[in-house]
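Trainee: Based on what follows, work out the 3D shape:
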Amino acid sequence: MPQSAWQALGRYPELWRVTLLAFASGLPLALSGGTLQAWLADVRIDIRTIGIFSLVGLPYTLKFLWAPLFDRYTPLGMGRRRGGLVLTQVSLVTALLAMSSIDPHSDIALLGLLALGIAFASASQDIVFDAYRTEVLHPPMRGLGAGLTNTGYRLAMLTSGALALVLAGSVGWVATYRVMAVLMALGILVTLLSPEPEAPAATPHRLVEALREPMRAFLQRPAALVFLLLIVLYKFGDAFAATLSTAFLVQGVGFSVAEVGVVNKGVGIAAALAGALAGGALMVRWGLLRALLVFGVLQAVTNLLFAALAVVGKSHGMLVVAVVGEQLFGGMGSAAFVALLMALCDTRYTATQYALFSALAALARVFIGPPAGYLVADLGWPVFFVLTFLASLPALALVLWLGEPIRRLDQSPVVSTGAG
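Mentor: The predicted model follows:
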């Protein structure tokens, strides 16, 4: 980590706080998703019922719909952000403890309702955490903060995912979910010890204002529509390649599921964590514009590594190179992208704007799956991955086009006026 990054860690305690809060933000995701599915499968719940449980993840997709509530109201009289965090975290601890006392065979409907409640509270915590992080991390901290929070979030997902499964094998599901509730309760303590971000000059006084004004305020920015296009496209090529990457490794090249799992979940996760931290550290020196360009080029080039693997065939060495490159440089790109979203937010409407930006960025991942399959069937894997590389280039052109506006974002705090 560059020396300037170490200096930033010592100078800005906010970086440590948001890292711990990122852990609290990431912890509940698997507990209503993959880990819950493992619990249901372990106790022999019907597979059709397990399939229905996948719907409890909808709140993560739709969270922008109620994000304005967290810009308008101040829960528990503790400030917009701290109050929202405590409210959602207490809800999560309560729901996890309740879930741990339920027998899936006799109360499956109630278990489903609690899982949906956990997903809703978790998505709401994400809304408030994204807003909190955006408001406390000013330009010198944004890049490193994005990398650290990405790391905290991923470590939390490992804790409530892989670690929870290991724990359940030793002490059972009831104890496992209670341990997760205790870890979640530590997030409340971190929130209580964290200061409320400095309030902007004006916040929404009516709900209709919180619903209407965030996009109107953003559109007053110079090049606002181009920035929206950049949000959609910056991770597009990366997501395009990733949508079929596992199918490619198993079906296209011939690796076993176990081989793919070891590389993806072992080496790949380590590379992703290293990429997020390295990306954030480099941004301390480079600034947002250079990071967006360099990391964007690197994450695009990694798609060509998969094209090379498709040509070479089953090579364990090439597999490691491709996966490590994808995760390492993808993590760097994600750090720069999160820093960009933070820089674009208006502190009056941070919760709503960040939720809308992240939903917009997710559009690519939602719609590219079907055409990706047809492209592979018609053109083959090597051509497909070359096309995903080419699909990354428009975003780089937009970064160059927006050079001066991005420099201005990097030189001023998060704006608190609609004019930007």
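Trainee: can we go C-alpha only for contacts and neighbour counts from here?
Mentor: OK.
Trainee: For Ala372, the count of nearby residues, please.
Mentor: Residues near Ala372, counting by other Cα atoms under 10 Å, number 17.
Trainee: Secondary structure class of it, three-state.
Mentor: Look at Ala372: counting by DSSP: H, G, I helix; E, B strand; the rest coil, its state is helix.
Trainee: Quickly note the distance from it to Ser256.
Mentor: To Ser256, Ala372 is 22 Å away according to Cα to Cα, to the nearest Å.
Trainee: ok, now Gly84?
Mentor: Gly84 is 45 Å from Ser256, where distance means Cα to Cα.
Trainee: Which of those two has more residues huddled nearby?
Mentor: Each of Gly84 and Ser256 has its neighbours counted (other Cα under 10 Å); Gly84 has more, 26 against 11.
Trainee: In contact with the closest residue to that one other than its chain neighbours, which residues are there?
Mentor: Of all residues not flanking Gly84 in the chain, Pro75 sits nearest, at 5.7 Å (Cα to Cα, 6 or more residues apart in numbering). Shown in contact with Pro75 (Cα atoms under 8 Å, 6 or more residues apart in numbering): Gly83, Gly84, Leu87.
Trainee: Is the last one in a helix, a strand, or coil?
Mentor: Okay, so that is Leu87. Three-state assignment for Leu87 (three-state DSSP): helix.
Trainee: Number of residues surrounding it?
Mentor: Neighbours of Leu87 under the rule other Cα under 10 Å: 18.
Trainee: returning to that earlier point: considering the contacts of Pro75, which is situated nearest to Ala241?
Mentor: Gly84 (36.3 Å; Cα to Cα).
Trainee: Would you do the same for the sequence below? I want to compare the two.
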Amino acid sequence: MYGHPRVIGMLFLGFSAGLPLLLVGGTFTAWLRDLGVELAAIGFLSWVGMAHSIKVFWAPVVDRMALPLLTRWFGRRRAWMLFAQGVIALALAGIAFTDPREHLWLVAVWAILAAFGSATQDIAIDAYRIEAVSRDRQGAMAASYVFGYRVALLAAGAGALHLAAAGDWSLAYGTMAALMAVGIVTTLIIREPEVGVDTRTRRLEQRVIDYLDRTRHRGWRRDLTAWFIGAVVGPFADFWQRFGLVAIAILLFIATFRISDIFMGVMANPFYLDLGFSKTEIANVAAAFGLAMTLTGAAIGGLLVMRFGILRMLIATAILAPLTNLTFSWLATLGPQTYGLVFAIMADNISGGLAISVFIAYLSSLTNTAYTATQYALFSSIMTLPGQFLGGFTGLLAAHIGWFWFFISSAVIGLPAILLAVLLGRLAHPDRIRQPGRDSPV
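Mentor: Okay, the predicted model is just below:
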């Protein structure tokens, strides 16, 4: 399964997607501080990363707007990928050759450009991943994507810091700009997905055309109204039309499935330090070993989705998430013992890797190929926002109830996802959802 050409290609697209993230995030702030930029300015510049949280607002443009020449030559998904990758490479090169001590405003412009290019690339790659293969290979595509993504985080994090230490920051960012060639070359090699628009979607959009024919709108006003309804209203109308009131249960499940891990993850490193682990131990076990376990879990998850289907694995991973959080409560009573940290990291990261593959496959199955980019951007935003919001209160909770009960509470908060997974098995079985526009495997 992992030898499928499009699954292999997703490995390199995952690398291209992950590379810019830290370069406008943690690595970016480290560079600014190393050069003596004020903390207040660094704090404000960290807002550029919000582009990934609001990408749903321009996902309809990526879904429906054709790029001059590029769309005709490469197709709608590859055209947007190439455009975004070119923007990212240009912006990273701009950062490399700009001194923030003299032109901080220009560095901010380059960083904003890189962040929006990165978020746009994510939208296009997510859409391509869903459309490129059949449902049973979605777990493998997710696992391959995660592997490439995590390798890119290492390159943009530790790799960039080593290059900066050996040479300078211009060398580090210049090298990262050159590495965007991995994504560009991959996009040029892969084929555009072949998807159609199903009969029900055509009828829905025909109703829009009929409505506009009865109005006084003409010329550009008619075209703009038609585009807005088709690109923005259509994806949401389609989702509600297909699932009805069950859509509420689906959205609640999406919002709660990863909430346990996100909630716990915010306080992971402070917990390790408070317990008495050294920074070296945290780097070696929680970061390096944890990465290996996440990738292992993701690869296994891709295989299990094909073998057992999405529903069984959704329920299994929904149960595993809170269970593995309890290993950290056990670690809190054990103290700074390396074997305890290794066991907790292994359990948590393998289950997390499994959950990533399974959940991406599930979200992919919910989309209509006529609106892939917009609907997936909506789902991914709903997936992270509740956990990120509640994560802001985790410090207060941990200080008030202690680490042992904090991780107990992080397990309890994951229980609704288990109940919702079982409920969806009855109301909207994930393995029986027909994906509009995809009547046969690719």
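Trainee: How alike are these chains, TM-score-wise?
Mentor: The TM-score (TM-score structural alignment, normalised by the length of structure 1) is 0.92; 407 aligned residues with a Cα RMSD of 1.9 Å.
Trainee: circling back to that earlier point, want to throw the contacts of Pro75 of structure 1 into a markdown table with distance to Val267 of structure 1?
Mentor: A markdown table is the format used below for the contacts of Pro75 of structure 1 (distance: Cα to Cα, whole Å):
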| residue | distance to Val267 of structure 1 |
| --- | --- |
| Gly83 | 38 |
| Gly84 | 36 |
| Leu87 | 37 |
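Trainee: element containing the most centrally placed residue in structure 2, please.
Mentor: Centroid-nearest residue in structure 2, with Cα atoms, centre = their mean: Ser380, separated by 6.6 Å. For Ser380 of structure 2, the enclosing helix or strand under DSSP states H and E is helix 372-391.
Trainee: Equivalent analysis for Tyr173 of structure 2, please.
Mentor: helix 169-179.
Trainee: Identify the residue of structure 1 aligned to Ala143 of structure 2.
Mentor: Counting by TM-score structural alignment, Ala143 of structure 2 corresponds to Gly147 in structure 1.
Trainee: Let me see the contact set for its match.
Mentor: Gly147 of structure 1 sits next to Ala276, Leu277, Ala278, Gly279, Gly280, Ala281, Met332, Ala335 when contact means Cα under 8 Å, 6+ apart.
Trainee: How is Pro436 of structure 2 assigned, secondary-structure-wise?
Mentor: coil.
Trainee: Map it across to structure 1 for me.
Mentor: Using TM-score structural alignment, Pro436 of structure 2 lines up with Val415 in structure 1.
Trainee: got it, and Thr296 of structure 2?
Mentor: Aligned partner of Thr296 of structure 2 by TM-score structural alignment: Ala274.
Trainee: any idea how far the aligned partner of Gly391 of structure 2 in structure 1 lies from Ala362 of structure 1?
Mentor: In structure 1, Gly391 of structure 2 lines up with Gly369, judged by TM-score structural alignment. Relative to Ala362 of structure 1, Gly369 of structure 1 is positioned 12 Å away (Cα to Cα).
Trainee: Number of residues surrounding Val86 of structure 1?
Mentor: Using other Cα under 10 Å, Val86 of structure 1 has 23 neighbouring residues.
Trainee: what's the nearest residue to Val266 of structure 2 if we skip its chain neighbours?
Mentor: Take Val266 of structure 2 and drop its neighbours on the chain: the residue closest to it by Cα to Cα, 6+ apart is Gly391, 6.1 Å away.
Trainee: wait, isn't that neighbour in contact with Ser260?
Mentor: No. Between Gly391 of structure 2 and Ser260 there is no contact, the gap being 10.0 Å when judged by Cα atoms under 8 Å.
Trainee: And Ala156 of structure 1, what's its match in structure 2?
Mentor: Using TM-score structural alignment, the partner of Ala156 of structure 1 in structure 2 is Ala152.
Trainee: Let's verify the residue nearest to Ala355 of structure 2 when sequence neighbours are not counted: helix, strand, or coil?
Mentor: Distances taken as Cα to Cα, 6+ apart place Thr317 nearest to Ala355 of structure 2, at 5.4 Å, with adjacent residues excluded. With three-state DSSP as the basis, Thr317 of structure 2 sits in helix.
Trainee: rewinding a little: the residue nearest to the centre of structure 2 -> structure 1?
Mentor: Going residue by residue (TM-score structural alignment), Ser380 of structure 2 aligns to Ser358.
Trainee: I'd like the distance between its match and Arg133 of structure 1.
Mentor: 14 Å.
Trainee: cool, and Ala271 of structure 1?
Mentor: 24 Å.
Trainee: tell me the contacts of Met215 of structure 1?
Mentor: Listed by Cα under 8 Å, 6+ apart, the contact set of Met215 of structure 1 reads Gln353.
Trainee: Determine the number of other residues adjacent to the closest residue to Leu378 of structure 2 other than its chain neighbours.
Mentor: Nearest residue to Leu378 of structure 2 in three dimensions, chain neighbours excluded: Val56, at 5.6 Å (Cα to Cα, 6+ apart). Around Val56 of structure 2 there are 22 other residues, counting by other Cα under 10 Å.
Trainee: show me what contacts Val56 of structure 2?
Mentor: Counting by Cα under 8 Å, 6+ apart, Val56 of structure 2 touches Thr374, Ala377, Leu378, Ser381.
Trainee: Ala224 is in contact with Phe218 of structure 1, correct?
Mentor: Yes. The pair Phe218 of structure 1 / Ala224 is scored as a contact, 6.7 Å apart, by Cα under 8 Å.
Trainee: More neighbours: which of those two?
Mentor: Neighbour comparison, Phe218 of structure 1 and Ala224: the larger count goes to Phe218, with 23 against 16 (by other Cα under 10 Å).
Trainee: Quick check: which element contains the more buried one?
Mentor: helix 207-219.
Trainee: What is the corresponding segment of structure 2 for that helix?
Mentor: Going by TM-score structural alignment: helix 207-219 of structure 1 matches residues 228-240.
Trainee: Same check on stretch 291-311 of structure 1?
Mentor: Matched against structure 2 by TM-score structural alignment, stretch 291-311 of structure 1 falls on residues 313-333.
Trainee: distance from that stretch to structure 1 after superposition?
Mentor: Superposing on structure 1 and averaging over aligned pairs (mean Cα distance after the TM-score superposition for structure 1), stretch 313-333 of structure 2 comes out at 1.2 Å.
Trainee: hmm, who's touching that stretch?
Mentor: Applying Cα under 8 Å, 6+ apart, the contact partners of stretch 313-333 of structure 2 are 257, 260-261, 264, 275, 304-305, 340-341, 343-344, 347-348, 351-352, 354-355, 358-359, 403-408, 410-415, 417-418, 421-422.
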